[in-house]
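K.L.:
quick one, what's the 3D model for this:
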Amino acid sequence: MASESKPTVLIIGGLGFVGRYLAKYIHNNDLASEIRIVDKQLPQLAWLAPEFAEVCTQERFYQGDMSREHTCEKVLTRADGTTYDYIFNCGGDTRLSQDDEIYKQRNLKLSTTAARVAARKGTKCWVELSTGAVYKSDREPSKETDKLKPWLKLATYKLEAEEELTKIEGLNLVILRLANVYGEYGSKVIATMLCMARVYSYLGEEMKWLWTKDLRSHTVHVTDAARSVWTAADWYCNGKKNWDGSWGSVPVFNIVDHGDTSQGDLQKYISKIFGIKTGFHGTIVSSFARMNLGSAVDEENDEVLQPWGDLLNEAGITRPGPINPYLENELVKDDDFSLDGSRFEAVTGFKYDVPKVTEEGLLQIIESYKRLNWWPPIDLKKEEGSA
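P.N.:
Take a look at the predicted model:
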């Protein structure tokens, strides 16, 4: 393919978890004639692993707040006066339990402000990354046509952004609703569980979960998430093959692996990896926690944060990276996160390279933390002595 026939690409939030993997995927496979990365934070502060250095270069990077219209005008205008063919919005604040104003500014306003400029300038495809938590929580996997009832505050504003984007005239929009994204260098849900398990291994105590082993926490590996983003744009700009008009004018897709991941799966793998006893609190404890969730989470954090600090000190780790065992209230909700991703595969032909969470996959995540000196190593002699 001649370079001039390849699309030009802008990645908003290109230093974020999915954004950096997307940039790496496009770069490694020579898919674009130009890659531009914009993010609020600097690369030096983004905890980038060495393998991203060749991708997230200074020449490609622009630091800016895309919730501001003048920044959008500047970033979305290329040197020749045109805009980018594909714009991927991987930006926004994905932390849990933040104030409403943070989500309004960093998610809702960012998406709508930048998308309006993109539509006016004629971008060929805007891919918006949203979350599967916009659906009503249900054990049965949610399809794109199912009831929408966000059960996370972040999801409330992600859904509002979706709705506002569909109203922007001329915006060539695709919406992707992602499951829990995990993988090497990740710092979200599974990372928190791994850090907690490391603490319980250190303490020699049993690690227990609230609720039940059947609670769904569906997942997608970050490399598959990144490929799905590119696949969506490429599919859209090449005729939207297999798109059924009865599904609506704006393509919406769930992005989720085939693993039907549950708390029980994670518990089983963690028990084996760390050699600790794991289990679930009984009905009485879980019922009490449901009525007093804030207190239950605070108590758990009190138990794990100091030992985590001790572990880091003992290992001489002074810059521990973005991972820790701190639990957010919203992370402990008794809500199934369960998605049906069959539409995306049927329409685009996409195949998942990592179809489910595995013990090996979790070990690879831990190894990635070790490479960047984020992870306190296990003292094998101590463990052998206490066995």
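
K.L.:
C-alpha from now on. contacts and neighbour counts both.
P.N.:
Will do.

K.L.:
quick one: the strands in the stretch 251-387 of the chain?
P.N.:
Assigned by DSSP state E, counting those that start in this stretch, the stretch 251-387 of the chain shows strands spanning 252-255, 278-280.

K.L.:
what helices and strands are in contact with the first one?
P.N.:
Strand 252-255 sits against strand 173-178, helix 342-348, with contacts defined as 3 or more CA pairs under 8 Å, 6 or more residues apart in numbering; DSSP states H and E.

K.L.:
now show me the structure for the sequence below, then we'll compare the two:
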Amino acid sequence: MPSCLVLGCANFYGRALIELLCAQRDAAKDSWHIRGVDKVLPQLASFPRDVEALYATIDFRMGNLRNPTFLEQAFAEPPGATTWDYVFNFAPEHKFGLAAQAYDQDVRQMSGLVAQLARARGAGVLVHLSSALVYGAHGNARAAEDAALVDKSCELPLARSHAAAEALVAQAAGDGLAAVVLRPALCYGPGDRQNAVPMLIMAQLSRISGSPLPVLWGGDRRISTVHVSDVARAALAAAQWRRTKGLVVFNVADEGDTTNAALARAVGALFGVEPAFHGAAASFLARRLRSAAELAELASESLLGPWLELLAEHGVANSPLTPYIDPEHPYCRLDAHPRGVDGARIAATPGLEFEYRRPRLAPAALRDMVAEFQAVGLWPAVPIPQ
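P.N.:
All right, here's what the predicted structure looks like:
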């Protein structure tokens, strides 16, 4: 009869965890207590109806986790217990393109407060969701958990903030908290609006125009991936396993060892378009751009207009989905900074009992994403090739 506190329960990652916890609760026919906390109402999150309905079955509380007073209220004791068995901090910001101050508040500061409260309240375990963006440049190898992290000189504030947040979690773990840090690779699946979505939109537009799917950078560049359901399963498995005080860190990246070519082929296969890998001249031109921001702007200018026209043609208004690739998106820097991540450790840890159920990126999983977007009115109702 575990008690579960999920911070960030209505974001991309938190939604997947709520789905998993509710399924486990219902299968066990036990009185699990699940409290979900988020600044966004589930009714406003563009969830499918069956997902939205899950939030009516949990103790949902709305509020801003930046606020220390509200955060303390979120930690209020569960019914019949003095503390929480599992605290999942899925609230750290993962959205690209925000100001450094926002990341400092919504990643570093908030995560430090959560870790302090989890320790002070005697929580059974804290599972903290970080990001594999914390790894510094390591060539085209796959980063293991002991690889060097970015430092203060890193120009990406999102990565800096996540690395700083991990340090605060480690500090709380050193003071007696049982804690697990998860570092997911590029994550896709239902609810993703920024990681794989720009590539999917590009392929959709290529399908309509009858042109190949343009792919920049070398096909061998690693950009490891993971399905969001495996991230949720990793979090629950780690929480159920971890009982020793201190910190352990796990990457979460599938076994497929995704490369730029594999990503392009999976996306292209969904829409029936062939990837066209730009040669050395095009990649050289991209490298000559003064910044990743210029590359993102160049891509946006060529794709945004056709995408908006397609949305209007099919009566889709106010879709948050965009082909824009933010300069902090791993793809913008893939040539100089491949994003290989070794996710084997968590599956090999004795007693943890975790395996990847989505071992590699496949067109079928991408199809599920597009189908859900169409069902909730965020993607044009264009037939997807079977």
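
K.L.:
next, the TM-score between them, please.
P.N.:
A TM-score of 0.89 describes the superposed chains when it is computed by TM-score structural alignment, normalised by the length of the second structure; 366 aligned residues with a CA RMSD of 2.1 Å.

K.L.:
returning to that earlier point: which one of the strands of the stretch 251-387 of the first structure is the most hemmed in?
P.N.:
strand 252-255 (a mean of 25; mean count of other CA atoms under 10 Å).

K.L.:
pull up the aligned stretch in the second structure for that one.
P.N.:
Aligned by TM-score structural alignment, strand 252-255 of the first structure falls on residues 249-252 of the second structure.

K.L.:
ok so, going back, redo the helices and strands packed on strand 252-255 of the first structure as a markdown table? Include mean neighbour count and distance to residue 291 of the first structure.
P.N.:
Listed next are those as a markdown table, based on neighbours: other CA atoms under 10 Å; distance: least, CA to CA, whole Å:
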| stretch | mean neighbour count | distance to residue 291 of the first structure |
| --- | --- | --- |
| strand 173-178 | 23 | 29 |
| helix 342-348 | 17 | 36 |
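
K.L.:
need the ones you listed in CSV (columns: distance to residue 363 of the first structure).
P.N.:
Formatted as CSV, these follow (distance: least, CA to CA, whole Å):
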stretch, distance to residue 363 of the first structure
strand 173-178, 23
helix 342-348, 28
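
K.L.:
closest one to residue 377 of the first structure among the ones you listed?
P.N.:
strand 173-178 (31.8 Å; CA to CA).

K.L.:
quick one on the thing from earlier: go through the helices and strands packed on strand 252-255 of the first structure and name the closest to residue 143 of the first structure.
P.N.:
Across those, residue 143 of the first structure has its closest neighbour in helix 342-348 (8.2 Å, CA to CA).

K.L.:
do you know how far residue 341 of the second structure is from residue 175 of the second structure?
P.N.:
29 Å (CA to CA, to the nearest Å).

K.L.:
gap between stretch 5-23 of the second structure and the chain center?
P.N.:
12 Å (CA atoms, centre = their mean, to the nearest Å).

K.L.:
that stretch corresponds to what range in the first structure?
P.N.:
Alignment note (TM-score structural alignment): stretch 5-23 of the second structure is matched to residues 10-28 of the first structure.

K.L.:
picking up where we left off before, between residue 341 and residue 175 of the second structure, which one's more packed in?
P.N.:
A direct count of neighbours by other CA atoms under 10 Å for residue 341 of the second structure and residue 175 places residue 341 higher, at 31 against 14.

K.L.:
contacts only, for that one.
P.N.:
Residue 341 of the second structure makes contacts with 132, 141, 142, 143, 144, 185, 223, 224, 251, 253, as judged by CA atoms under 8 Å, 6 or more residues apart in numbering.

K.L.:
swap the cut-off to 7 Å and go again
P.N.:
Listed by CA atoms under 7 Å, 6 or more residues apart in numbering, the contact partners of residue 341 of the second structure are 142, 143, 144, 185, 224, 253.

K.L.:
now swap in residue 269 of the second structure and tell me
P.N.:
residue 363.

K.L.:
and it, what's its match in the first structure?
P.N.:
By TM-score structural alignment, residue 269 of the second structure lines up with residue 272.

K.L.:
do you know how far its match is from residue 208 of the first structure?
P.N.:
14 Å.
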